[in-house]
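**Student:** okay, structure incoming, though there's no sequence with it:
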């Protein structure tokens, strides 16, 4: 392969015209001939640049509402011809095909059209055909052709030309080609994913997933693992779309835990009051609602003060100065909220290692979307857990029915249990978690661990008894035996929420009645692995 090749002729056709004029002027100043199409050609001419229409090169006008303009041998021949192949050179001469050394194309804004909620036909019209065809052709022939698909690469190309006397190196063209194929791959993935949803195809024969690099990470879960963070273009409010105001770069584990925290706190409607979730290792160590954001944070913190050290804090309302002052009382890795006051940011500024992220909104926990997990040789794909129950969905199965106050705590516990690794047991009292048991191999162990943590916190806080006394308890899945339920009763729980559906449901219900518990069934489970 040839290393250094000059650029003499460029074809530019872009939907996103950011930086276009300055870039084109820089090419023109180097004596590079400019070819273009439609709106791009118009913009270049209005800027005073000399440009030739592709229609003048092909001898065919743009037609069919612009659907046909670059699909022509004089375009694709100019991109695909091998300059060191005698037969290719002869064919170019015979058919008057001039080489194209640089292709600059960014595609019709399909993803933005879908994100805006456009109608089916409008989405179809924003599927680019000629652009991807040219990009793939130019990328295949990267031995001789440069292909630029991202505005971010304009300056990189100009720097390469400056460094190499208006030529580019093979290594540079290879990098551009890889980026180009990734872009067309991501574009096709967006189209196919949208179409599967539009036609109601829940499990299409082929699936494609793609992302755009947001940042390279120092390492993955452990220092010996390399890692990077990619966005998927859905613009769901959260860690991927947040603005980071201060603090060092987020790590792999920070991103994972921050996402878990924000998705949990979004379960609580900010219009119904402030809420706070504190996360450690993707599990909640405290969640609470309160009259103020400060009250919510304090109650969440009191669930497990030990685990909260070095945790992630998520808020469902903008961070205020009083809460900011309280948070800085211990070491915290990340705080994420829909917003933050100027005064709160000033408080955090004194803690340079504390990351503050704001999102300008909360994710809709009832939205659809997919979760994807890699396994050896494949991918597990499922809908996001958007399961939701309210009081009308609950079935009272015990002699004693929950009071209105107990029912509120039961539903609170159920929302939290959805975000705890299974087997999950969550004790709640007065709108705050008071014990969380996560990720154990048996439900009994989760109940025991949560109760033991509550006992330790009572001792640390100088309380006469654990806050699990008089609490509501949630189990993310059914009790296979009565032992886990009885352990919750021994810890002081007075009411229970669980899915039901066990072969031993009657045995569990009888045990609840004997223990004087009120119990409701949801008919829905929330396994989280």
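**Tutor:** Ah, there it is. Note that this is a predicted model, so its numbers are computed, not measured. Numbering: from 1, shown residues only.
**Student:** switch to C-alpha atoms for all contacts and neighbour counts from now on
**Tutor:** Noted.
**Student:** other SSEs contacting the helix or strand where residue 414 lies?
**Tutor:** Using DSSP states H and E, residue 414 maps to helix 404-417. Secondary-structure packing of helix 404-417 (3 or more Cα pairs under 8 Å, 6 or more residues apart in numbering; DSSP states H and E): strand 425-428, strand 472-475, strand 495-498.
**Student:** and here is the other one:
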């Protein structure tokens, strides 16, 4: 009996090599129109599917392969007597190899201003049917869905036959391929049609197996397109903890804007600043907590040059991220063999949702992308902050937003002076921030402070005032707000209510 292979591909990479390899192994090739033309141009004999089915491609190519002679050739069970009889009666021949990749819906819809009609025409119908049919009948049929599979497959085919294990693995890859495709289509149309979100659909390819997770005994993988955001220029591969801290560093530095620097340790700011340039910003950020900065993650919003590169080499840093580096800066920074140097390719602050695993499912929330809302701002105290204090307050508020709760942040001159993070008591966070500042010789007198949530009692505010702060920014909203306001007035400091809370866990 003749051996048939069906090819219908949108991505024609390595198509000629595959076709020749199949022909060399005595397979007759059947293919759809454009695929057949490409194979024919390469000098390989091919039969068009329309010649098998007796029907032309219909409706501008919308119907090509949905025919019993094609799907039947893929799906019939070779060892089932009834199936064999029906196949013979209907002139259906077994198709043992199917190579299909789908219309580029994902790539097309990533382009700007794509018309919905164009998007819909790139939804493949016949392709997924062929892929699923071949994967379902994996005992007899090999299904290829990516040019990356061709070489290994041809090598095995040339050695004699395709193993059952290979067919099983290809089937799993195939169902994963169509699942990812359908997930993307459903999510895209749900957004375009503004439909109610009734389910959470996630299907992301594994892009990296990490050496280990948060600790050496934990395995970890990266799924999706994380590495489309960063280009690794130098150093060891990123670890699980590196990635988490990198995201924290870049999220904060993006929010701070031009000439900004952040230094992150265990997802919390060890320092953050806006300077006249990034050298100035880095010096200010480092001054906040140079001990914790050791082994930390540093992120910039501007190009790293030779001057700042020399400064960065003075201490051990795990990761440096910037939009770019001068050639001189790279040469200097690469002297540290293991340190990771990353070029940020595009902003990360555009993600909409945050997901976390919980027993039996996933909990989802919107990202905390809310900035200061002018309509919600109020100044409840007798004394009002001056313009410079207000700039520092807004800066402190942004840093507090990216600090684990309970968080207290002291700031002066758009630079952190002390950060108290992740404490069960807001009072303790204030004490830790003061202790850190004092430890590093920083004077909090005349500083401002931010609290990520309201003060349940006046004691937290009084602690901050005693540390030297002259103005405080906080959400407000406590049943004891008036007690807190009275304490601020008593000590003649100004206070700003944002009307927004920024818990971070």
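**Tutor:** Received it, and whenever you're ready, just let me know what you need. Keep in mind that this is a model prediction, so the values were computed, not measured.
**Student:** please state their TM-score.
**Tutor:** Once the chains are laid over each other, their TM-score by TM-score structural alignment, normalised by the length of structure 2 reads 0.95; 504 aligned residues with a Cα RMSD of 1.9 Å.
**Student:** so where in structure 1 does stretch 176-185 of structure 2 end up aligned?
**Tutor:** Using TM-score structural alignment, stretch 176-185 of structure 2 lines up with residues 182-191 of structure 1.
**Student:** average distance between the matching stretch and structure 2?
**Tutor:** Here stretch 182-191 of structure 1, set against structure 2 after superposition, deviates by a mean of 1.4 Å using mean Cα distance after the TM-score superposition for structure 1.
**Student:** what lies in contact with that stretch?
**Tutor:** 110-111, 127, 132, 135-136, 149, 207-211 (Cα atoms under 8 Å, 6 or more residues apart in numbering).
**Student:** among the residues you listed, name the ones in helices.
**Tutor:** 110-111, 132, 135-136 (DSSP state H).
**Student:** just put those in JSON lines and tack on neighbour count and distance to residue 297 of structure 1.
**Tutor:** Putting those into JSON lines (neighbours: other Cα atoms under 10 Å; distance: Cα to Cα, whole Å) gives the following:
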{"residue": "110", "neighbour count": "22", "distance to residue 297 of structure 1": "42"}
{"residue": "111", "neighbour count": "19", "distance to residue 297 of structure 1": "38"}
{"residue": "132", "neighbour count": "23", "distance to residue 297 of structure 1": "50"}
{"residue": "135", "neighbour count": "27", "distance to residue 297 of structure 1": "52"}
{"residue": "136", "neighbour count": "19", "distance to residue 297 of structure 1": "53"}
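**Student:** and those, which two are the farthest apart?
**Tutor:** Using Cα to Cα, these reach their maximum pairwise distance at 111 and 136, which is 19.4 Å.
**Student:** quick check: residue 73 of structure 2 vs residue 140 of structure 2, distance?
**Tutor:** Distance from residue 73 of structure 2 to residue 140 of structure 2, counting by Cα to Cα, to the nearest Å: 11 Å.
**Student:** ranges for the strands of the stretch 51-200 of structure 1?
**Tutor:** 52-53, 102-106, 146-148, 167-168 (DSSP state E, counting those that start in this stretch).
**Student:** highest mean neighbour count out of those strands?
**Tutor:** strand 146-148 (a mean of 29; mean count of other Cα atoms under 10 Å).
**Student:** and of the ones in helices among the contacts of stretch 182-191 of structure 1, the nearest to residue 481 of structure 1?
**Tutor:** residue 111 (49.3 Å).
**Student:** counterpart of the closest one in structure 2?
**Tutor:** When structure 2 is aligned by TM-score structural alignment, residue 111 of structure 1 is paired with residue 106.
**Student:** same check, this time on residue 313 of structure 1
**Tutor:** Per TM-score structural alignment, residue 313 of structure 1 is aligned with residue 298.
**Student:** next, the mean deviation of the one helix or strand its match maps to compared to structure 1.
**Tutor:** Using DSSP H and E, residue 298 of structure 2 falls within strand 296-300. Compared with structure 1 after the fit, strand 296-300 of structure 2 shows a mean deviation of 1.0 Å (mean Cα distance after the TM-score superposition for structure 1).
**Student:** run through the neighbouring helices and strands of the very next helix or strand once past that strand.
**Tutor:** Going down the chain from strand 296-300 of structure 2, the next helix or strand is helix 306-312, by DSSP H and E. Under the contact definition 3+ Cα pairs under 8 Å, 6+ apart, helix 306-312 of structure 2 sits against helix 278-288, helix 327-333.
**Student:** average offset of helix 306-312 of structure 2 relative to structure 1?
**Tutor:** Looks like 1.4 Å for helix 306-312 of structure 2 (mean Cα distance after the TM-score superposition for structure 1).
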